[in-house]
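[1] Quick one: sequence and predicted model below, then my questions.
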Amino acid sequence: MNEFHILLTLAGIHWIALMSPGPDFALVVQNATRYGRTTGIYIAFGLSFGILTHSILSLTGISLIVHTHPVWFALIQIAGGSYLAYLGFSTIKSLYQRWKNRHQPQKPQSVSLWLENRKQAFSKGFLTNILNPKALVFFISLMSSLIPAGFSASGKLMALVILWSLSFLWFAILAWLLSSQRLQNRLQSAAVYIDGLCGGIFTLLGLMIGYHALIRIFLSTI
C-alpha cells in the first residue's frame, strides 16, 4: 500500500471515529446549544488541537511509552476521569443555580467576560480531548497499524494535517448546525434537558474511568 492509500485509509477511519458519540461530541452539543456558534467553534478548535497533540505523541512514540507503563496510564486515566467528572458536576451545579435564580432578572454579559469565555471554550475543548485515555489508545492503535516505520517525513506531516483538519471540520460543522437560528429556537426550551443529559454523561464517564484507573493501579501493585 503506497502512502496515498495509507493517508486515504487514515482519513476514512478517523472520520468514522469522529462521528461516534463520546465526550467530544457531547461537549460540542452542550456548548453550541447553550452558548451559540462562536463558543461552539472555539470548542471545536480546542478539540482539534487536542487530537493534533495526540497524533504527534503517537507518531513520536511517546504515547506508546505511557500506555505500556500501567501506573503512568492509570494516572492519565485518573486525570481524565477527574476532569470529565468536574465538567459534569459543574454543569449540574450550574443547572441548580439557574433553577434557584429562575425568577431573578439575568444580567447581560460584558465584553471582557465574552472574551474570557472564548479562552475557556478552547481550553475546555483541548483538555476534554487530551485527557481522554480512550483517545490516547485510539491514536496509538491507528498510528501503529497504519503508519509504517519507513513512512516519509512529508507523509507524516500530511497525516497530521489530515487528522487535525478533519477534526476541526467535523466539530465546526456540528457547532454550526446546532447553533443555526431555526434550530436554536427549537432547542431553547430543551436546553436545560440537554445540559442535564450532558452533565450526567460527563459525570458517569468520569467516575467509570477513575474506577478503572484505581483497579489498574491496584492490580499493578499485587
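    Structure received.

[2] rest of the way, CA atoms for contacts and neighbours
    Will do.

[3] Do you have the helices of this protein handy? List them.
    Under the criterion DSSP state H, helices of the chain are mapped to 3-18, 23-35, 37-59, 62-67, 70-100, 111-130, 133-146, 153-178, 181-187, 191-220.

[4] so which of those is the most packed in?
    Highest mean neighbour count among the helices of the chain (mean count of other CA atoms under 10 Å): helix 37-59, with a mean of 24.

[5] tell me what it is packed against?
    Secondary structure elements in contact with helix 37-59, counted by 3 or more CA pairs under 8 Å, 6 or more residues apart in numbering; DSSP states H and E, are helix 23-35, helix 62-67, helix 111-130, helix 133-146, helix 153-178.

[6] need the ones you listed in TSV with distance to Ala17, can you?
    Shown next, in TSV, are the helices and strands packed on helix 37-59 (distance: least, CA to CA, whole Å):
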stretch	distance to Ala17
helix 23-35	11
helix 62-67	19
helix 111-130	13
helix 133-146	9
helix 153-178	10
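
[7] Figure out which of these is closest to Ala11.
    helix 153-178 (6.5 Å; CA to CA).

[8] show me the contacts for Arg34.
    By CA atoms under 8 Å, 6 or more residues apart in numbering, the contact set of Arg34 is Gln188, Ala191, Asp195.

[9] just those residues now: which is nearest Ile56?
    The shortest approach to Ile56 among those belongs to Asp195, at 32.6 Å (CA to CA).

[10] So the closest one is in contact with Phe89, correct?
    No. Using CA atoms under 8 Å, Asp195 is not in contact with Phe89; the gap is 11.0 Å.

[11] Could you count how many residues lie near Gln188?
    Per other CA atoms under 10 Å, the neighbour tally for Gln188 reads 13.

[12] got a list of what it touches?
    By CA under 8 Å, 6+ apart, the residues touching Gln188 are Thr33, Arg34.

[13] do you know how far it is from Leu87?
    According to CA to CA, to the nearest Å, Gln188 stands 21 Å off from Leu87.

[14] here's the one I want to compare it with:
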Amino acid sequence: MLVTASQLAAFLAAAALITLSPGPDNLMVLSQGISRGRRQGMAFGLGCALGCLNHTLLAALGISALIAASPLAFTALKIAGGAYLVYLGWGAIRSPGTSFRADGDGSPQGSLLATFRRGLIANAINPKVVLFFLAFLPQFVNPAHGSAGLQTAILGTIFTLQGALIFGSLGYFSGHVGQWLAKSRKASQWLDRAAGTIFIGLGLRLILAR
C-alpha cells in the first residue's frame, strides 16, 4: 500500500492546519469573497486550491528541486508571480464597483471561470508554494511503501482536495460578509479598492522578499 491510514491521517492533520493558518492565499480568497460575493470567492478559492496540482506535479517530477537550486529561475518566477498579483490588484482598484444581484446569493455579475482562472494562476506561479511543496510533501513519503514520486503525487492531490474544501468554505462565508457590506455601488467600489490593495501588497511583498 503506497499510503497507509496512519500516514494519511498525519498528513491530513498537518495539511489542514497549514491551509487554515493565516497567509496570502487566505487573504486573497477572503478579499475576493467580501468584495465580489460568495460565488466569486468560492471560484477564486477553488482556483487557488487546484493551482496546487501544478506544484504537486513539479515536486513529483523533481523539477521543484531544480528551481530551488537555481537563484535565477527562482527570482524570475518570484517576479512573475508578484507582478501578476499587482496586475490583479490594480484591476480591482480601477473597478467602477460591482452590482450585486437581487436574488440574494451575493454573486456579482461576471465570469466565474475568469475568477477561477485568476486564482489558479496566482497560486500556480507562486515560487514560495513551489518550495513549500518541495519541503512539506517528502516528510510524509515512506520509500519503503513504493515509488516516492507516486506517493508525492497522491499526497499532493489530497492536499489539493482539502484545500479546495477549506478555501471554498472561506469564499462562501466571506461572501456573506460582502453581501451585507455591499449596500451600494459606492460601497462595493471601496471593497474592490480594499481587495486590490491587499493583492498589490502581497505582490510587492513577494517581489521584494529575499
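    Yes, it's here. Bear in mind the structure is a predicted one, so any value in this text is a computation, not a measurement.

[15] what's the closest of the helices and strands packed on helix 37-59 of structure 1 to Phe73 of structure 1?
    Closest to Phe73 of structure 1 of the helices and strands packed on helix 37-59 of structure 1 is helix 62-67 (CA to CA; 5.3 Å).

[16] average distance between that closest one and structure 2?
    Here the mean offset of helix 62-67 of structure 1 against structure 2 after fitting is 1.1 Å, by mean CA distance after the TM-score superposition for structure 1.

[17] what stretch of structure 2 does that helix fall on?
    Helix 62-67 of structure 1 corresponds to residues 63-68 in structure 2, going by TM-score structural alignment.

[18] okay, which residue is most central for structure 2?
    Among the residues of structure 2, Cys48 comes closest to the average C-alpha position under CA atoms, centre = their mean, at 2.9 Å.

[19] I figured that one was touching Val129, is that so?
    No. Cys48 of structure 2 is not in contact with Val129 according to CA under 8 Å; the separation is 10.9 Å.

[20] Report the contact partners of the closest residue to Ala16 of structure 2 other than its chain neighbours.
    Computed as CA to CA, 6 or more residues apart in numbering, the closest residue to Ala16 of structure 2 that is not its neighbour in sequence is Gln162, at 7.0 Å. Taking CA under 8 Å, 6+ apart, we find Gln162 of structure 2 in contact with Leu12, Ala15, Ala16.

[21] one more time with 10 Å, if that's ok
    By CA atoms under 10 Å, 6 or more residues apart in numbering, the residues touching Gln162 of structure 2 are Leu12, Ala15, Ala16, Thr19, Ala49, Gly168.

[22] Quick check: nearest residue in space to the last one, chain neighbours excluded?
    Leaving aside its sequence neighbours, Gly168 of structure 2 sits nearest to Met42 (CA to CA, 6+ apart; 4.5 Å).

[23] same deal with the fourth one?
    Computed as CA to CA, 6+ apart, the closest residue to Thr19 of structure 2 that is not its neighbour in sequence is Gly163, at 6.4 Å.

[24] got it, and the second one?
    Once flanking residues are discounted, Ala15 of structure 2 sits nearest to Phe159: 6.3 Å by CA to CA, 6+ apart.

[25] sorry, back to before: now do the shared contacts for Asp195 and Phe89 of structure 1.
    Joint contacts of Asp195 of structure 1 and Phe89 (CA under 10 Å, 6+ apart) are Leu95.

[26] follow-up on the earlier one: ok, the alignment partner in structure 1 of the residue nearest to Ala15 of structure 2 to Ile51 of structure 1 distance?
    Counting by TM-score structural alignment, Phe159 of structure 2 lines up with Leu163 in structure 1. From Leu163 of structure 1 across to Ile51 of structure 1, the span is 7 Å (CA to CA).

[27] His212 of structure 1 too?
    Relative to Ile51 of structure 1, His212 of structure 1 is positioned 23 Å away (CA to CA).

[28] Likewise for Ile43 of structure 1?
    For Ile43 of structure 1, the distance to Ile51 of structure 1 equals 12 Å [CA to CA].

[29] what does Ile13 of structure 1 give?
    Relative to Ile51 of structure 1, Ile13 of structure 1 is positioned 14 Å away (CA to CA).

[30] How about the contacts made by Ile198 of structure 2?
    Contacts for Ile198 of structure 2 (CA under 10 Å, 6+ apart) come out as Pro24, Leu27, Met28, Ser31, Leu85, Val86, Gly89, Asp192.

[31] hmm, back to that, quick check: the farthest pair among the contacts of Gln162 of structure 2?
    Farthest pair in those (CA to CA) is Leu12 and Gly168. Separation: 17.1 Å.

[32] Verify the contact between Phe126 of structure 1 and Ser48 for me.
    Yes. Here Phe126 of structure 1 reaches Ser48: they are 7.4 Å apart, a contact under CA atoms under 10 Å.
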